[in-house]
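1. build me a model:
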Amino acid sequence: TQFSQPAIFTIEYALAQLWRSRGLEPCAVLGHSVGEYAAAVVAGVLPLDDGLRLIAARGRLIAEKCEANVGTMSALFAPEQAVKQAIEKSGVSTDNVAIAAVNGPKMTVISGRKEAVDKVAEAAGVTSRPLTVSHAFHSPLMSPMLDDFRAEVSKAPLGGLLKVPFFSTLLGKEVSAEDLAKADYWVDHVKYAVRFTAGMEALEAAAAPAVFLEIGSTPTLIGMARRFLTRKEARFLASLDAKATPDERDAVKKAGVISAKQLEAIRLHCPARGRGSHEPLGCSNKKFCCCLGSSGWYNMHLLLRADGSLTLVYYV
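-> Modelled structure (predicted):
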């Protein structure tokens, strides 16, 4: 985790900047777990250097202060309330297990000591899937690193203005720059649950994005979100997908989805801007949203045809 957390941040930030270089700006951002660090930088509330420093400190302190290989995480195919009841039924101490994420109406992740997680999963009596992790993230087992991490957070200039709305998966709602400037927010973020469902539902209600774009190495978040978001006209797009066929047809399909969903087609054909340019590019009607998860089009150039449709040049 000492290396994976800053690596995840770097991939997400790089992908976000790549999309921006192609003329796309988000109407809102939302991050899942460590994805909130990249989201905070993209939204403007946290400088890039400090975002990278904080996520590196987070991973390092977890590795140094928290026990490895004694905890685990498991996804239970059950509502949050049912999992809370299973925790009570199991008799396991809440010091040893906790709800770590609510990823859907019937998808709840628990985290804690292995024996405690196993007991809760058994008490729940539902299908479960163990997660491959080094630590019991978002659980009381993170407590040993919190004081040291608070000291790191206190050094960060968390007073930037939000350039786009920020939907928190710690609180499950839209938050202000003042909320994100509090050290408590980022300390609680380590220990408490990821409320992905509530955050996405709040985002959908407030912004009604036409396109949800996942900024990460795998299309995990959009796979979960499309199961419970209600607007059928919304489209879900992954920046990277290792399982997808990396051919031109897939890239053209992605371009078509974006251009068809109220983005400015005339902007999409622009090549990357040089450094120092701050001309606003991207979506019309504020209908584009990016979601950053805990995980490009480097050689592509969109071209606008005379009939208004998009084609794509792929450099090999």
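2. every contact and neighbour count from this point should use C-alpha atoms.
-> Noted.
3. from the chain's centre, how far out does the host helix or strand of Leu303 sit?
-> Using DSSP states H and E, Leu303 maps to strand 300-304. With CA atoms, centre = their mean, to the nearest Å as the basis, strand 300-304 stands 27 Å off its chain's centre.
4. outside of it itself, list whatever touches it.
-> For strand 300-304, the external contacting residues (CA atoms under 8 Å, 6 or more residues apart in numbering) are 255, 265-266, 268-271, 310-315.
5. buried subset of those residues?
-> 255, 265-266, 268-270, 310-312 (16 or more other CA atoms under 10 Å).
6. what is the burial count for Leu52?
-> 21 (other CA atoms under 10 Å).
7. residues contacting it?
-> By CA under 8 Å, 6+ apart, the neighbours of Leu52 are 6, 9-10.
8. any idea which of the residues you listed has the most stuff around it?
-> Neighbour max across those (other CA under 10 Å) = Phe9, 27 neighbours.
9. also this sequence, please, to line up against the first:
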Amino acid sequence: MSLTSYSAVVRRLVVSPGPAHEQRAQSVASAAAVSAVLRAFGRPPGDLPVRTVVHIGAAALDPDLGPEHEGFTVRTALTPGRALRQAHRELAEGRADFAMVAGFGEPDPHTITVYALKRAAEAVADADRVLGVLDVTGADEDAVPPLRPLYHGHRATAPERHRLLLWSGRDEDDEARVRGELLPLLSGLHSEAFPALPTAVPCGTPPGPVRGAAVAVAALAAGTVHKAKAVRADRPRPVALLFPGQGSQHTGMARGLYRREPVFTAAVDAVLSHMGEEGARIREDWLTTGEPRVPVDDVRRAQPLLFAVDYALGRMVIGWGVRPAALLGHSAGELVAAVIAGVVSLPDAVAMVMTRVREAVRIPAGGMLAVAASETQMRPYVNADVAVAAVNAAQQVMLAGSAGPLAATEARLRADGFTVVTVPATSPFHSPAMAPASDAVEADYRGIAFREPALPLYSGYTGALMRPEEALSPRFWARQITDTVHFRPALEELVAIEDVLLVEAGPRQTLTAFARRHRAVRLGASAVCPLLPARGGTAEADRQSVLSAAARIWTEGHDLDMDAVSRLWTWSDEEDAAPSAGAGAAGRREPAPALRS
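-> Got it, this is the predicted structure:
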């Protein structure tokens, strides 16, 4: 079930203005009351999303209360019920990203109930604690809408699916003891019970520094656990997320996670919902096993879909309880990093992607080439029509340009003995040919509210840590269409600050390959781990790859939210995996326990 049409309550607080025994007059909604609402949940107003709207439902309004307060839009309604419905409509129509609703006289005449609302899909993607979703189907506009449990998927514990087994000990002997107790259990366990085993053992105690992990199906679990190597993880390296850009896409990328992992599914749905009708067409082309309407390498599919997949993977890892220490995106992947870092809201970032796409298709066809060479070696081959599009590694650069000039350059390179690979792209991004698109994009970006990064964000366009003035500049984001991507220098600076575990949140392992060439990774100071397979495969291969990445993060020494990780083999929203009509209460779907308060 898609959550994109629902509004979720993620916070609720009932306030009593005075002692219960006192006789109190009706509370009046005033500017002071709006200030209290903005701070009701202990967050300073500056931490709220830019597009936060305050809705006041009150019969008595201070005549001096204006339509804006402390930089936030204020809307009023005669009753709490009307205010909640008003907030729901505004969220559903994309005119706000967050709503604070104050119901004066709710639930009784002398109390005020304050609600925090988000679109339900984004609340799940952000790993918020959802108290329930508003049921606005009632005809009475004045009645407070009831909260319904969040129903999103159901249990799906098929024993043939891969799952993750984690264990640990205080030292090597303790780890051997725990493993020794686990093995007989796996050997004698009925396969139907395999998915229900705890994710990590021993249960109920903090994990130790000596850790083991196995990804297996029921029939091979005992052997896989027996062969797994224990790792001492006293000082885990912080996690840095890498987000690839165009050229990494392939048919069916990450399709095996959709409707089989709740955060990933909700995040993809949230992104596509902000694309309107085009989002539905993009999803259909992505999920089809036949011929898509628009090929995946076309910019109209590659960039929006890559943004959705990268973003959903990043949210999934964060949902495991991993807080990234740094972010680095390649080309269009930098926009995903910007959302995770809090520079731009998800709806605004999606609008930025779609603007790039709209303007890119107006540029004459072009493409990109990957060349096994240094930037210096490419100087004789660049000109007014062909430019260095990206510097990815010491001996790996990309060229871009219009179709004709780029074809002539490719012929020269091959004749001169260079190894050249055509990058799957139909537009000449990061070349002078995109200048008209960049100018048009900048005009659109001037209406977007940017913020300084809340997390360290390394930019491929400067090859360094993004400065506040860059993050806030529409021109900075617009010129990314034409400018060279300096991925190698940005990675160089990132790993120079401290040793990290790089996790690539995207398809094809393109950035993983670049990172493995870096000296810090080759020497073992830093490490890199991809989330998805290097090439398209089965749906189960996608899940197995993600589970292997979770195992890698665990053995690095990071503690994981075990309930969140276990959803990869205990949750589904696929129709063919739904309970039969004879199961439970007439086949009624049960809410996923981890997603219901």
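10. rewinding a little: looking at the contacts of Leu52 of structure 1, which one is closest to Lys155 of structure 1?
-> Pro6 (18.1 Å; CA to CA).
11. what's the match for the closest one in structure 2?
-> Structural correspondence for Pro6 of structure 1 with respect to structure 2 (TM-score structural alignment): Pro304.
12. quick one: contacts for the nearest residue in space to its match that is not next to it in sequence?
-> Computed as CA to CA, 6 or more residues apart in numbering, the closest residue to Pro304 of structure 2 that is not its neighbour in sequence is Val353, at 6.5 Å. Residues in contact with Val353 of structure 2 (CA under 8 Å, 6+ apart) are 303-304, 307.
13. before we move on, what about Ala28 of structure 1?
-> 164-167, 203, 207, 288-290.
14. if we can go back for a sec, now, which of the contacts of Leu52 of structure 1 lie within helices?
-> With helices defined by DSSP state H, the entries of the contacts of Leu52 of structure 1 inside them are 6, 9-10.
15. rewinding a little: would CSV of the contacts of Ala28 of structure 1 with distance to Gly51 of structure 1 and neighbour count be doable?
-> Listed next are the contacts of Ala28 of structure 1 as CSV, based on distance: CA to CA, whole Å; neighbours: other CA atoms under 10 Å:
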residue, distance to Gly51 of structure 1, neighbour count
Val164, 17, 17
Pro165, 18, 20
Phe166, 15, 27
Phe167, 17, 27
Leu203, 23, 23
Ala207, 26, 15
Phe288, 23, 25
Cys289, 21, 26
Cys290, 18, 27
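16. now those as JSON lines including distance to Thr1 of structure 1 and secondary structure?
-> Shown next, in JSON lines, are these (distance: CA to CA, whole Å; DSSP: H, G, I helix; E, B strand; the rest coil):
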{"residue": "Val164", "distance to Thr1 of structure 1": "29", "secondary structure": "coil"}
{"residue": "Pro165", "distance to Thr1 of structure 1": "29", "secondary structure": "coil"}
{"residue": "Phe166", "distance to Thr1 of structure 1": "25", "secondary structure": "strand"}
{"residue": "Phe167", "distance to Thr1 of structure 1": "25", "secondary structure": "strand"}
{"residue": "Leu203", "distance to Thr1 of structure 1": "29", "secondary structure": "helix"}
{"residue": "Ala207", "distance to Thr1 of structure 1": "33", "secondary structure": "helix"}
{"residue": "Phe288", "distance to Thr1 of structure 1": "31", "secondary structure": "strand"}
{"residue": "Cys289", "distance to Thr1 of structure 1": "28", "secondary structure": "strand"}
{"residue": "Cys290", "distance to Thr1 of structure 1": "24", "secondary structure": "strand"}
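17. what is the nearest of the contacts of Val353 of structure 2 to Ala373 of structure 2?
-> Gln303 (26.2 Å).
18. do a quick rundown of the helices in the stretch 201-316 of structure 1.
-> 220-225, 248-260, 265-268 (DSSP state H, counting those that start in this stretch).
19. counting by contacts, list what the last one packs against.
-> Applying 3 or more CA pairs under 8 Å, 6 or more residues apart in numbering; DSSP states H and E, one finds that helix 265-268 of structure 1 contacts strand 300-304.
20. hang on, the earlier thing: of the helices of the stretch 201-316 of structure 1, flag the one that's most buried.
-> A comparison of the helices of the stretch 201-316 of structure 1 by mean neighbour count, using mean count of other CA atoms under 10 Å, puts helix 265-268 on top with a mean of 22.
21. what's stretch 476-489 of structure 2 aligned against in structure 1?
-> Going by TM-score structural alignment: stretch 476-489 of structure 2 matches residues 185-198.
22. coming back round to it: which of the contacts of strand 300-304 of structure 1 lies closest to Ala78 of structure 1?
-> Ala255 (36.0 Å).
23. what residue of structure 2 takes the place of that closest one?
-> Counting by TM-score structural alignment, Ala255 of structure 1 corresponds to Ala550 in structure 2.
24. now that match, nearest residue through space, not along the chain?
-> Distances taken as CA to CA, 6+ apart place Val565 nearest to Ala550 of structure 2, at 7.7 Å, with adjacent residues excluded.
25. do Ala384 of structure 2 as well
-> Per CA to CA, 6+ apart, closest to Ala384 of structure 2 is Pro432, 7.2 Å.
26. what residue of structure 1 takes the place of the one you found?
-> Pro432 of structure 2 maps onto Pro140 in structure 1, by TM-score structural alignment.
27. is its match in contact with Lys191, as I believe?
-> Yes: here Pro140 of structure 1 reaches Lys191: they are 6.1 Å apart, a contact under CA atoms under 8 Å.
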